[in-house]
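Engineer: Compute the structure for the input listed below.
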Amino acid sequence: MSDLTPGAALEPRTYEITRADLVAYAHASGDHNPIHQDESIALAVGLPGVIAHGMYTLALVGRAISEWTGDAEVLELGAKFVAPVVVPAEGAARVTVAGTVGERNDAGLLTLALEITSDGTKVLGAPKVTVRA
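Structural biologist: Model prediction:
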C-alpha cells in the first residue's frame, strides 16, 4: 500500500497486455468487436492495428488504485479514451499508471491525480478518481 498523504507520489504501475489477454477479456465481457482481435479488420477501419478494449485499460487503472489504497472504497473512477493501446501480435503492449495523491476533503474523501500512458503516449485523459481511505 502506498503513502496516501496529499502530495505523495504514487509508485508507477506497469501492466502488460497481450493478444491472449484481449481474447480472455472479450469472453469475460462479451465485447467481441473484431478490432480487438483481427489485425486486418482493425487496419481496414483505420486503426494502427489490434487495440485493447478501452474498458480493459480502465480496469488496469482500477487495479493500480487497489494496489495503492488497499481496502479503500472507490467512489468514482472514470476517464476519456484519448488514444488506443495498440497490442502487437507478438509480445505485449505496456500500460503505465502513475500519479500523485490529491487533497483530502472534510468527509475523508481523497482524490488521485493520475496519468495513464502506453509507450509514452497518453491513452486515458481527464482521469477522475475519488476514494474513501
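
Engineer: going forward, measure contacts between C-alpha atoms and count neighbours the same way
Structural biologist: OK.

Engineer: Please look at V87 and E16 and confirm they touch.
Structural biologist: No. Proximity of V87 to E16 does not meet the contact threshold set by Cα atoms under 8 Å, at 9.4 Å.

Engineer: shared neighbours of the two, anything?
Structural biologist: With contacts taken as Cα atoms under 8 Å, 6 or more residues apart in numbering, the residues that reach both V87 and E16 are A93.

Engineer: Which residue of those two possesses the greater neighbour count?
Structural biologist: Taking V87 and E16 together and counting by other Cα atoms under 10 Å, V87 has the greater number of neighbours (24 against 14).

Engineer: Another for comparison:
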Amino acid sequence: MTARIAYADVEPGTELPPATFPVTRATLIRYAGASLDFNPIHWNERFAREVGLPNVIAHGMFTMAEAVRVVTDWAGDPAAVVEYGVRFTRPVVVPDDEKGAVIEVTAKVAAKLDDEARTVRVDLTAHSDGQKVLGVARAVVRLA
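Structural biologist: Okay, the predicted model is just below:
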C-alpha cells in the first residue's frame, strides 16, 4: 500500500497516474471462478457470437474493478473509495490469442466535494481497442 494522499494537496484537475490492464481468456476464467459468473459469453466464442456479440467479452464487473484500481492505487487505501459507479458503454472484447485485450484507464480529480469530510470526486475514462468502454465513471474518495 502506498502513502495516503492528503486532501490539502489535491486540486480539481489533478491527474492520477494512468494504467493499463491486460485481459486474456485465462483472466476471464479465473474471474468467473472467483465471481461465480459462468455466463458463456465470457468464455465460449460460439455462444457469444450466436447472441450477437463480436467475440467473448470481459465481465462488466471485472472491467469496473480494473478501472477503479487507478483510484485505489492513487489514494493508497481501497477503503478510501466511499462511492463508485459507472455506465457500461461497450464491452471489452477478448480475442483468443496470446495478447488478449487491454483496458486503458485515466482519471482526474473533478471536484472537491466536502472540506470537512475531505472527499473528492474522481472521473475515470476507460478504453479498450480504441473504444470507450465505461461512461460516467465516477468515484467519491475520502482523502487523508
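
Engineer: Same question for stretch 15-35 of the first structure: list its buried residues.
Structural biologist: Neighbour-count burial for stretch 15-35 of the first structure, counted by 16 or more other Cα atoms under 10 Å, picks out 15, 17-19, 22-23, 25-26, 35.

Engineer: Please, where are all the helices along the first structure?
Structural biologist: Assignment of helices within the first structure using DSSP state H yields the ranges 19-29, 39-44, 54-69.

Engineer: Skipping adjacent residues, who's closest to the residue nearest in space to the middle of the second structure in space?
Structural biologist: Geometric centre of the second structure, nearest residue: A67, 1.6 Å, by Cα atoms, centre = their mean. Counting by Cα to Cα, 6 or more residues apart in numbering, V105 is the residue found nearest to A67 of the second structure once chain neighbours are left out, at 6.0 Å.

Engineer: isn't the one you found right next to V71, touching?
Structural biologist: No. Proximity of V105 of the second structure to V71 does not meet the contact threshold set by Cα under 8 Å, at 9.9 Å.

Engineer: With neighbour numbers in mind, choose between the two.
Structural biologist: V71 (29 against 24).

Engineer: Give the aligned equivalent of that one in the first structure.
Structural biologist: Structural correspondence for V71 of the second structure with respect to the first structure (TM-score structural alignment): I65.

Engineer: Now for its match: which residues touch it?
Structural biologist: By Cα under 8 Å, 6+ apart, I65 of the first structure lies in contact with nothing.

Engineer: To which residue of the first structure is the residue nearest to A67 of the second structure aligned?
Structural biologist: Using TM-score structural alignment, the partner of V105 of the second structure in the first structure is V97.

Engineer: Relative to V74 of the first structure, how far out is that match?
Structural biologist: Noted for V97 of the first structure: a distance of 16 Å to V74 of the first structure, by Cα to Cα, to the nearest Å.

Engineer: cool, and A24 of the first structure?
Structural biologist: When distances are taken as Cα to Cα, A24 of the first structure and V74 of the first structure turn out to be 25 Å apart.

Engineer: And for the aligned residue in the first structure for T24 of the second structure, nearest residue in space, chain neighbours not counted?
Structural biologist: Aligned against the first structure by TM-score structural alignment, T24 of the second structure finds its counterpart in T18. The shortest distance from T18 of the first structure to any residue other than its chain neighbours is 4.6 Å, reached at A92 (Cα to Cα, 6+ apart).

Engineer: OK, contacts around the aligned residue in the first structure for V86 of the second structure?
Structural biologist: Pairing criterion TM-score structural alignment: the partner of V86 of the second structure within the first structure is identified as A79. Contact partners of A79 of the first structure, counting by Cα under 8 Å, 6+ apart, are 58, 124-128.

Engineer: Tell me which of those you also see in the second structure.
Structural biologist: Retained in the second structure by both residues aligned by TM-score structural alignment, their matches' Cα atoms under 8 Å are the following of those: 58, 124-128.

Engineer: out of those residues, who has the most neighbours?
Structural biologist: Ranked by neighbour count under the definition other Cα under 10 Å, those are headed by L124 with 24 neighbours.

Engineer: Please tell me how far the residue mapped onto that one from the second structure sits from N55 of the second structure.
Structural biologist: If you follow L124 of the first structure across to the second structure using TM-score structural alignment, you land on L134. Between L134 of the second structure and N55 of the second structure the distance, using Cα to Cα, works out to 18 Å.
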